[in-house]
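# what's the 3D shape of this:
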Amino acid sequence: MHPDETLRRLWDLAGLPPEALGFARLTGAEPALPSSFAVGTAAQASIAAAALAACELGHLRGAPRQQVTVDMLHAALECTAWFSLDGRVPPQWDPFSGLYRCADGWVRVHANFAHHRDGALRLMGLDPSTAQRADAETAMSRWKAIDFETAAADAGVVATALRRFDEWDATPQGRAIAAQPLFTLERIGDAPPRKLPPIDESLPPLAGLRVLDLTRVLAGPVGCRALAAFGADVMLVNAPHLPNIEAIADTSRGKLSAHLELNSDAGRATLAGLLTDAHVFVQGYRPGGLAQRGFGAAQNAQRRPGIVHVSLSAYGTEGPWAPRRGFDSLVQTAMGFNHAEGEAAGEGRPRALPMQILDEATGYLIAMGAAAALWRQQREGGSWLVQVSLAQTGQWLRGLGRLSNGFEVPRPDIEPWLESAASGFGELRSMRLSAQLARTPVAWRRPSMPPGTHPPRWP
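The predicted structure follows:
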């Protein structure tokens, strides 16, 4: 599908005015990175949709519309999420993460968090303190793929069996995902339009807006980082006891970063106070996790009428897998992408997509959905729920079509697309934003800082 048409369909699904599409300029063409899938189109269209929606909200607040330009190669490289700290490139994967050959197929294990790694190793019958990757491979060779996937889900371990597209389509979860739209914007309560501070042509489109970011890996942090780049005050809220991966250095650009313990009365009271002055609440915890603490969508709408609540999940809200934890790499494997990509490459084994495009595109759909829901709130009133999932984004990516020449393009040099900045983690070298706004250039006003650096209060 052509990128312009892809963007138009995203725009129509969000219910935004069609005349704004005349201010979008998409350059470049597929293939952008080596893949049989239209990953460049997915990156470019989702990034452009987020930027254009932010600008349309800015227009509603009093600023003239402005041109949004996104180059496909730049967008695709941005979605590789490459970064370094003080010249060191952190490893993307734990040694135990990845594909394992089983007795009748393959399983992918996600082990970047220690508790997930240790849980998977124990399920294999191994001692996490002494096990080596070779031990895990031997242990996995005795399992049937679906048996391990089922046992992992029962044990709270994150692992999925490799499927072909037709096998995924035949599952109850595959059918549930196919029946859902890419994302949903739903009015969930009555409220008058909340007056937003007006802006003029000199201010970024989301200036003066406040976003609570209760997300961890990777789509949610990317979406909230985009909202910060478009001018919003974004506060990342972490629990002090939860582990983080090094990618937080890259995804925290532009954000305040505070600690709150939501298992305590004091922590919940502080979050409730922050919510009172927030415009957007973004959460990516396991389904129902925040509702148990009093911050589900309906609870937030009652506490702060007019709120936009954005909810991220791995496998959507329908079907038997709706409660399951998941990550981009696992969703790729479960849905059929790894099998299809390996088959197209002729390598004789499964192959991952060239970046975590389900995470990245979903992140920008979070940013688009938040801006679109705020736009709707200004015109119609109400509180709003935006729902996205990695699996729904995967279904959308599959619908963009396949590329017969996708592996003919070489992996490009990333150096021209990088920028450097001081951060609380060290010298951060990372990808520049590919969305270019004609009048108010995108920028992060705050450096990336470690969790807990800032007090939990709005500036």
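# rest of the way, CA atoms for contacts and neighbours
OK.
# surely Ala435 is in contact with Val70?
Yes. Between Ala435 and Val70 there is a contact at 5.0 Å, judged by Cα atoms under 8 Å.
# please generate a structure for the following sequence too, so the two can be compared:
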Amino acid sequence: MDSKLAASLWQQMQQGLRGRDDALPLPAFVDRATFSSAYAVSELAATSLGLATQAAAALIATSRPEFPSPPITINVRLASRWFQQSFHPLNRAAPAMMWDAFAGDYRSRDGWIRLHTNAAHHRLAMEQVLGAHADRAALAQQVQQWQASELEQAMIDAGGCAAEMRSAAAWQRHPQGQAVQREPLFSWQTTQPAAAPDWPLAGARPLMGIKVLDLTRIIAGPVATRFLASLGASVLRIDPPGWQEPTLDEEISCGKRRAVLDLTQPADREQFIHLLREADVLVHGYRADALERLGFDAQTLQALSPGLIDAGLNAWGWQGPWRNRRGFDSLVQMGCGIAERGMQWQQSDKPVPLPVQALDHASGYLLAAAVLEGLRRRITEGHGSQVRLSLARTAWLLQQHPAGQNAGSGIVPQVKDNQPCYELTPWGFGVRLQAAAWLPGTPQIFVTPGCAPGSHPATW
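Purely as a prediction, here's the structure:
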């Protein structure tokens, strides 16, 4: 682990979270094995997890200001492994990431482009532009007839997902890249005053009694709410009808309850409003204007739940021409220059992404830290908060921290990494990694296993 890179990442993160005049101490780092990558991925894993853990310690300290916060230790190798996979089935094969047969990187007439076709409507959009093909090879021949930028725009216009591979320099010249660089890592807004909450903030389960309404998908947002659940929060995740994440159910939904609501239907909408009125935290991962179009703009949310911690994350940033563009970790890596830099670093003839979906996982821990900081401000300053983060802004943070000469030697799993007990899920049993962060007196544990959408009613 590169201590200087970790310290630099930490400085930017904690200043974004708390400001220059309210510094959080750098955690202690142990077992410093790191990923082999062009960028400081393991350092990002350790510091983002460390920030969330320090934010938890700061929240606990509000209930006992006479006692100093205990020191925090982060296991770098374990933090890196949590960026890979935390749950390992024992009675069946581990689920592989379910990529659609046509998803992936393609050579275009003038470069490379990545097509994201995992969702059925995204694949239909691709076929609308490029036609239906019998196999990937036939699609590749069609993609080669296009310029990458033209195909990217055509896919977006059709309602699909794609990203041209750009260099970092090209991204920095792009209007969206420039907008992202102007955004803070954490974009804060103070909302209306609110009554003092009666949260107990017990050291062992500091978020017990705090209600978190979770409107997130795939990885980044669910990582945030998983961390909150590990500290005792009551997390209720709401999925739309028909939504499936079979490769992530056991991985991401532990400690949570999962209900299904269709917010376009009056009865479900009323039930969602009822949930909002009792919520302390709302975490969402939609595009910038999605909640507004459903009638839940920031002002409406605060009116329904005064003092609400409104935490949102999207792919491409909250300003600029792409603020409402669909995006995923793999597309952001292609679009902002990370995959092109990896290609150079590895001297490859094709795009080389990060060894893990680090933008998703790191953004998830940063989002969890923001929620915890919002809860602290609710207690100490008497108001709610709105905070916004994005995968693209996390990418810009990482791009300022190339790995240099010592690019890591890889992460080797060890049996001692696992918890000494089985976790029984609806699909079978397995083992989960031990927590990578140690905050004395505050274990990070999940009281329930992963579950499927609709396993619970839409009630607190």
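# re earlier: joint contacts of Ala435 and Val70 of structure 1?
Ile47, Ala48 (Cα atoms under 8 Å, 6 or more residues apart in numbering).
# dump the residue contacts of the nearest residue to Asn418 of structure 2 once chain neighbours are set aside.
Of all residues beyond its chain neighbours, the one nearest Asn418 of structure 2 is Leu433 (4.2 Å), with distances taken as Cα to Cα, 6 or more residues apart in numbering. For Leu433 of structure 2, the contacting residues are Leu78, Trp82, Ser86, Phe87, Asp417, Asn418, Gln419, by Cα under 8 Å, 6+ apart.
# same check on Phe230 of structure 1?
By Cα under 8 Å, 6+ apart, the neighbours of Phe230 of structure 1 are Ala51, Ala54, Pro204, Pro205, Leu206, Ala207, Val442, Ala443.
# hmm, 7 Å instead?
Ala54, Pro204, Pro205, Leu206, Val442 (Cα atoms under 7 Å, 6 or more residues apart in numbering).
# same check on Tyr39 of structure 2?
Contacts of Tyr39 of structure 2 were listed using Cα under 7 Å, 6+ apart, and they are Leu398, His401, Pro402, Ala403.
# which helix or strand contains the first one?
In this structure, Leu398 of structure 2 sits in helix 391-399 according to DSSP states H and E.
# and that helix against structure 1, how far off on average?
For helix 391-399 of structure 2, the mean deviation from structure 1 after alignment is 0.4 Å (mean Cα distance after the TM-score superposition for structure 1).
# moving C-terminal from that helix, which element do we reach first?
In N-to-C order, the element after helix 391-399 of structure 2 by DSSP H and E is strand 423-425.
# what span of structure 1 lines up against that following strand?
Using TM-score structural alignment, strand 423-425 of structure 2 corresponds to residues 421-423 of structure 1.
# now that stretch: how far from the chain's centre is it?
23 Å (Cα atoms, centre = their mean, to the nearest Å).
# likewise for stretch 12-29 of structure 2?
20 Å.
# buried stuff in that stretch?
Met13, Gln14, Gln15, Gly16, Leu17, Leu24, Leu26, Pro27, Phe29 (16 or more other Cα atoms under 10 Å).
# which of the contacts of Phe230 of structure 1 show up in structure 2 as well?
Retained in structure 2 (both residues aligned by TM-score structural alignment, their matches' Cα atoms under 7 Å) from the contacts of Phe230 of structure 1: Pro204, Pro205, Leu206, Val442.
# let's see if you can find the most crowded of these.
Pro205 (36 neighbours; other Cα atoms under 10 Å).
# and the helices in the stretch 101-250 of structure 2?
Secondary structure of the stretch 101-250 of structure 2, counting by DSSP state H, counting those that start in this stretch: helices at 120-130, 136-143, 148-157, 168-173, 175-182, 220-230, 249-252.
# what span of structure 1 lines up against the fifth one?
So the one you mean is helix 175-182 of structure 2. Using TM-score structural alignment, helix 175-182 of structure 2 pairs with 172-179 in structure 1.
# over to the second one?
Counting by TM-score structural alignment, helix 136-143 of structure 2 lines up with residues 133-140 of structure 1.
# average distance between the matching stretch and structure 2?
Here stretch 133-140 of structure 1, set against structure 2 after superposition, deviates by a mean of 1.5 Å using mean Cα distance after the TM-score superposition for structure 1.
# ok, residues contacting that stretch?
Pro95, Phe96, Tyr100, Arg101, Cys102, Met124.
# map the fifth one onto structure 2.
Structural alignment places Cys102 of structure 1 opposite Ser108 in structure 2 (criterion: TM-score structural alignment).
# how many other residues sit next to the closest residue in space to that match that isn't next to it in sequence?
Once flanking residues are discounted, Ser108 of structure 2 sits nearest to Gln144: 4.2 Å by Cα to Cα, 6+ apart. The tally of other residues near Gln144 of structure 2 (other Cα under 10 Å) stands at 17.
# for Val212 of structure 2, see how far away Ala202 of structure 2 is.
Ala202 of structure 2 sits at a distance of 17 Å from Val212 of structure 2 (criterion: Cα to Cα, to the nearest Å).
# same question for Gln145 of structure 2.
48 Å.
# of these two, which one has the most company?
Val212 (28 against 13).
# if I look at that one, how far off is Ser108 of structure 2?
Distance of Val212 of structure 2 to Ser108 of structure 2, given as Cα to Cα: 44 Å.
# whereabouts in structure 1 does the helix holding Leu398 of structure 2 align?
Using TM-score structural alignment, helix 391-399 of structure 2 corresponds to residues 390-398 of structure 1.
# quick check, central residue of structure 1?
Ala219 (1.4 Å; Cα atoms, centre = their mean).
# hmm, that one is touching Leu365, no?
No. If you go by Cα atoms under 7 Å, Ala219 of structure 1 and Leu365 don't touch, sitting 9.1 Å apart.
# by how much does the match of strand 423-425 of structure 2 deviate from structure 2 on average?
The superposed stretch 421-423 of structure 1 is, by mean Cα distance after the TM-score superposition for structure 1, a mean 1.0 Å from where its aligned residues fall in structure 2.
# now the helix holding Leu398 of structure 2: buried residues?
Leu391, Ala392, Arg393, Thr394, Ala395, Trp396, Leu397, Leu398, Gln399.
# coming back round to it: if we look at the match of helix 175-182 of structure 2, which residues are touching it?
Trp168, Asp169, Glu318, Gly319, Pro320, Trp321, Ala391, Gln392, Gln395.
# now for those residues: which two are most distant?
Greatest spatial distance among the contacts of stretch 172-179 of structure 1 (Cα to Cα): Pro320 and Gln395, at 17.0 Å.
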